[in-house]
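Peer 1: Fold the following, please.
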Amino acid sequence: MNNELAEKITKKLRGTGVNSTNRLSTLLALTAFEEPEVFWQVFHENWSDCDNAWGLRDDVLNALEWFGLDGVCMTDEQQAFLSGVATDRYSRITVYRGCSSARVHGLSWTTNPKVAQEFALGHRGIRVPDPVVLKAEIRKSNVITAIPDREEDEIILDPLHLRCLRETNLQPAKYMRTMRPQWRHPAVK
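Peer 2: The predicted model follows:
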């Protein structure tokens, strides 16, 4: 990050009393009256470390709309990622989401079906009741931003712009966990 204020806010988001479940609400509060460049730098730097986004999705969408949905604050890496999955602004991108069947209309999607399968089982100790893997299409022009780090190929979007939304025949990645060799302590028989 090259913005001093964005760095200070990120430091607060990593400080005492802030964790993955309250980081997003804190981020929204600390950036509410800042310039768009500050908001986007803080958002991109911290989004991947925020849990509990479901209950704040309307607040997040309002903030994203307020600070601009046109992707002007995307980094070169984010722009390159989007260019790699869609050639022009009207191209459709196939996206996937692994989640609880009650949370189909979320903001976070991925271009990688295996990532969606893994998220359907939960992550960072968060269990997913009634897991599903979804597939949909969205125009590149309707993508809010991309977060290609952490090998999750994440797309942030407004679910109202999704087309052809359907449950896939991909099963949540349960088989991945059962096929892993189970490590046992040598003393345990």
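
Peer 1: For the rest of this, base every contact and every neighbour count on C-alpha atoms.
Peer 2: OK.

Peer 1: Please list all residues in contact with the most centrally placed residue in the chain.
Peer 2: Nearest residue to the geometric centre of the chain (CA atoms, centre = their mean): S108, 3.7 Å. Contacts for S108 (CA atoms under 8 Å, 6 or more residues apart in numbering) come out as 97, 154-157.

Peer 1: Next one: V85 from I155, what distance?
Peer 2: Going from V85 to I155 by CA to CA, to the nearest Å gives 11 Å.

Peer 1: Look at the two and report which has more neighbours.
Peer 2: Neighbour count, other CA atoms under 10 Å: between V85 and I155, I155 has more, with 24 against 14.

Peer 1: Assign the more buried one to one of the three secondary structure states.
Peer 2: Three-state call for I155 (DSSP: H, G, I helix; E, B strand; the rest coil): strand.

Peer 1: ok, for it, nearest residue in space, not its chain neighbours?
Peer 2: The shortest distance from I155 to any non-neighbouring residue, by CA to CA, 6 or more residues apart in numbering, is to A146 (4.6 Å).

Peer 1: Next, the structure of the following sequence, for comparison with the previous one:
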Amino acid sequence: MNIEEITLGQAVPFLEAKREHHLSRLLNTYHRFDVDEADGASIKDEFQSYLWSFSSTDAPYEFLNVCSLVDYDPWFVWPYFHHFWSDFDAIPHREFEKILCTIWGDWSPTFIEDADDRAFYGALPDEVVAYRGQPRGARVGLSWTLDKNIAAGFARGHRGIWYDDPVIITARIKKKNIAGAYVNRGESELVLFNSRCATRRQIEQTPSFKERHGLLDA
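Peer 2: Below is the predicted model:
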């Protein structure tokens, strides 16, 4: 069936069939005992095709689902965690935190796939000052940044959702507690194994989107 021939009524089952196809091929290759470099590339391609069939807000949940199907094998989870993390939005940080803490002992910087990200991580000192922007009172997540301006932007909101009570949290983070470091979205992002690894926190108020643009009601 050509894509041009698919009607609206056929679209959903067609998409589900494609997803099932990619997931089945991924798992079948993973469970082989003689997986080589070519098989690894095949798994990556199938996983990417599978996840990219979901929205950026649904994809992290599907990532977690696939990881559960391979019993959270760290040699599977860590490389693909680094590969896909920057594609995710509205991430369920608490669920990721549970998994990252469980496989923490198997972590290695060699799992960081992108050379620029790996260099960014390698250049970090033993302890950094990092920032996180979010609405006041929200649960503190795993994602931080070295750039305070980036944190201020996330504090005000993200992807069209604006917060009325934005804050910037400043904290100290030890390099040994950083699970991932990414520069590919220009955010100098750090991802922690556990949100409690961000210590000596200080919270400051920052102007909301409406305040910055004079949109508050008189």
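
Peer 1: follow-up on the earlier one: sticking with the residue nearest to I155 of the first structure, tell me its helix or strand.
Peer 2: strand 143-147 (DSSP states H and E).

Peer 1: Mean distance of that strand to its aligned residues in the second structure, please.
Peer 2: By mean CA distance after the TM-score superposition for the first structure, the fitted strand 143-147 of the first structure averages 1.2 Å away from its aligned residues in the second structure.

Peer 1: That strand corresponds to what range in the second structure?
Peer 2: Aligned by TM-score structural alignment, strand 143-147 of the first structure falls on residues 178-182 of the second structure.

Peer 1: R97 of the first structure -> the second structure?
Peer 2: Checking TM-score structural alignment: R97 of the first structure goes with R132.

Peer 1: To clarify, my last question referred to W66 of the first structure.
Peer 2: Going residue by residue (TM-score structural alignment), W66 of the first structure aligns to T102.

Peer 1: before we move on, the earlier item: out of the contacts of S108 of the first structure, give me the one that has the most neighbours.
Peer 2: Ranking the contacts of S108 of the first structure using other CA under 10 Å puts R97 first, with 32 neighbours.

Peer 1: so how far is E152 of the first structure from that one?
Peer 2: 11 Å.

Peer 1: Please enumerate the shared neighbours of these two.
Peer 2: With CA under 8 Å, 6+ apart, R97 of the first structure and E152 have common neighbours T110.

Peer 1: Tell me where the second structure has helices.
Peer 2: Here the second structure has its helices, by DSSP state H, at 8-30, 37-51, 59-69, 74-84, 93-102, 115-123, 148-156, 209-212.

Peer 1: how big is the angle separating the fifth one from strand 178-182?
Peer 2: The reference is to helix 93-102 of the second structure. 120 degrees (axes from the mean of the first three to the mean of the last three CA atoms, to 10 degrees).

Peer 1: With the second one instead?
Peer 2: On the basis of the same axes, to 10 degrees, helix 37-51 of the second structure is oriented at 80 degrees to strand 178-182.

Peer 1: contacting residues around helix 37-51 of the second structure?
Peer 2: 18-19, 22-23, 25-27, 29-30, 59, 62-63, 80.

Peer 1: at 7 Å what do you get?
Peer 2: 19, 22-23, 25-26, 29-30, 59, 62 (CA atoms under 7 Å, 6 or more residues apart in numbering).

Peer 1: cool, and the first one?
Peer 2: The list of residues contacting helix 8-30 of the second structure from outside it, by CA under 7 Å, 6+ apart, reads 39, 43, 46-47, 49-50.

Peer 1: Which positions in the first structure sit opposite it in the alignment?
Peer 2: Going by TM-score structural alignment: helix 8-30 of the second structure matches no residues.

Peer 1: Which residue in the first structure occupies the aligned position of W162 of the second structure?
Peer 2: Looks like W162 of the second structure aligns to R127 there (TM-score structural alignment).

Peer 1: For the closest residue to P159 of the first structure other than its chain neighbours, give its distance to C99 of the first structure.
Peer 2: Distances taken as CA to CA, 6+ apart place H105 nearest to P159 of the first structure, at 5.4 Å, with adjacent residues excluded. As judged by CA to CA, H105 of the first structure and C99 of the first structure stand 10 Å apart.

Peer 1: try L107 of the first structure
Peer 2: From L107 of the first structure to C99 of the first structure the distance is 11 Å (CA to CA).

Peer 1: More neighbours: these two, which one.
Peer 2: Neighbours per residue, other CA under 10 Å: of L107 of the first structure and C99, the larger number sits with C99, 28 against 21.

Peer 1: what's near enough to touch the nearest residue to the more buried one once chain neighbours are set aside?
Peer 2: In this structure, C99 of the first structure finds its nearest non-sequential neighbour in A120, 4.6 Å apart by CA to CA, 6+ apart. Applying CA under 7 Å, 6+ apart to A120 of the first structure gives the contacts 98-100, 128, 131-133, 172.
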